[in-house]
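A.B. asks: The following comprises the amino acid sequence and a computationally predicted model.
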Amino acid sequence: MSAQNLYECPLMQSTLGDTLRPGGFEITKRAIEYCAFKNKDMLLDLGCGKGATIKYLKDNYNIAAKGLDISLELVEEARRNTDSEIVIASGEDIPFENDSFGGVFAECTLSLMNNLRNSIDEVYRVLSPRGYFVISDLYINNTDYLDELQSYSMNTCLKRPHDIAKLKSILKSKGFNILLEEKYDKYIKQLVFKIIFQHDSMRNFWKGSQGGSFDGSRFQSILSKSKLGYFLMIARKEVYDV
């Protein structure tokens, strides 16, 4: 049975908002200003969802971006929300030419990729030399529970939070130079408070999004023991002379 895409779930969408991630556009804004993107730059939104970031870039910075997502439902909505090129594709097989983008955004989406190394290879390929890779995502402090999280049949960044040390090692091995790493755990806490306020408990929220038979208590227990946080990482594609 294929994993349920929780980002298509109305309950999840109403909780997370148009960005479908914690923190809304605050981390996006921080990354744009750090990288000093200009309106001549073309960016790629990896896992663009409804196209919220693409629209934000255009409306607030006059910066153009293309997007991709594996969800037909979300891609169709993104195409309605923007006039940008949005394609149905995975980050593990990006359908764009080498050196096409000045920046690639993966906002709570890199953790969705089944093959992290392949996805990072693809990002490196489509980035122009010294282009920026912007990652905002969940990280895990207690890695003992990674296997159990991944056993759940759901398509969400909660399933595969990052081991930050491992992610940094992979990025460096692929030719990226890590420029910035910041923690934004407060956005996870804000989201939890919002869910509890709206649904009385995390257990009720998980049951509502997954169905009545889902063991929301067990899943929430694993999440609590995992000690999840949220981070921003910005890496730059370096090209070395051979």
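C.D. replies: That came in fine, so what should we check first?

A.B. asks: From here on, just use CA atoms for contacts and neighbour counts.
C.D. replies: Fine.

A.B. asks: wait, L16 sits on P10?
C.D. replies: No. Using C-alpha atoms under 8 Å, L16 is not in contact with P10, being 9.9 Å away.

A.B. asks: Comparison target, given below:
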Amino acid sequence: MALIRPGKFDITEKAMEICALKKGAAVLDVGCGDGTCAEHLQDKYGYKVTGIDMNLSKIQEGKERNKNLDLRMGDGEFLEDFSSFSFDCVMMECTLSLINLPDEALHEAFCVLKKGGKLFISDLYLKNPDPRQVKAIQIEAERQAKIPHKEENCGEGQMRFVDFRFEGAFIKEPMLRYMEEVGYKIVAFEDRSADLDTYVAETILREGSLDNCVTCAKGKKGIGYFMLVAEKPEK
């Protein structure tokens, strides 16, 4: 699976400016792909970046390109390989919408963040969701949450139906509400849909279509792109 990066490093650098991390800060890049962004952050800012991804070939590709990259097989839903309070920043660029259990991933990130640590997310969202649709999604999420998990379904890697994600895009208000329930303080939320539009146009020019994009969601009407920075409070 290829990593999309609307805005190239512009969004990443804006987020790092908001995060205000010090040189040597410990950063976890969830969904790092071949480590291109991890390498950029190490070279430009002097961060100590650990990248995890489910794509072994991408991990190997990154390590072959730069043996100094700390890239590992890993899943954002399960960060038990890392101790609590390990990282100054956890980042998920174009990743959270693809994770089966986004609520678990947000909770896991909170656990491994140091107090005062930052979470940076960039991803797809519904810019103007119909309130009736949002309510229907909430009802369906509550209904599915009551369905008992069956043993034969274990390990299937099914997408969890949550009230803040629909067809590969997030719904802002329910998402922010859930994050605050976990314990995050929202620092910044910025619409970066112009970067997505540019990315789509460049992809069409380069590939001839959107068939090679990670997800078809960004080609749908009403889909935007956002940058979010949240903090794990000191107290």
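C.D. replies: Structure's in. What do you need? Predicted, not measured: the structure shown is a model, and the values here were computed from it.

A.B. asks: picking that back up, what about L16 and P10 of structure 1, which has more around it?
C.D. replies: Between L16 of structure 1 and P10, L16 has the larger neighbour count (other C-alpha atoms under 10 Å), namely 18 against 11.

A.B. asks: show me the contacts for the more buried one.
C.D. replies: 22, 191 (C-alpha atoms under 8 Å, 6 or more residues apart in numbering).

A.B. asks: Which position in structure 2 pairs with it?
C.D. replies: Under the alignment by TM-score structural alignment, L16 of structure 1 pairs with no residue in structure 2.

A.B. asks: Quick one: residues in contact with stretch 178-193 of structure 2.
C.D. replies: Contacts of stretch 178-193 of structure 2 (C-alpha under 8 Å, 6+ apart): 106-107, 110, 176, 224-233.

A.B. asks: what stretch of structure 1 does it fall on?
C.D. replies: Using TM-score structural alignment, stretch 178-193 of structure 2 pairs with 170-185 in structure 1.

A.B. asks: Find the nearest non-adjacent residue to the residue most central in space within structure 1, please.
C.D. replies: Centroid check for structure 1 by C-alpha atoms, centre = their mean gives C108 as the closest residue, at 1.9 Å. In space, and not counting its chain neighbours, C108 of structure 1 is closest to D137: 4.3 Å by C-alpha to C-alpha, 6 or more residues apart in numbering.

A.B. asks: what do we get in structure 2 for the one you found?
C.D. replies: In structure 2, D137 of structure 1 lands on D123 (TM-score structural alignment).

A.B. asks: so who does that match touch?
C.D. replies: Counted by C-alpha under 8 Å, 6+ apart, D123 of structure 2 has contacts 93-97, 169-170, 225-227.

A.B. asks: can you tell me which residues contact I70 of structure 1?
C.D. replies: Taking C-alpha under 8 Å, 6+ apart as the test, what I70 of structure 1 contacts is 47, 88-90.

A.B. asks: residues near A188 of structure 2, how many?
C.D. replies: Count around A188 of structure 2 with other C-alpha under 10 Å applied: 14.

A.B. asks: Next: I137 of structure 2.
C.D. replies: Neighbours of I137 of structure 2 (other C-alpha under 10 Å): 18.
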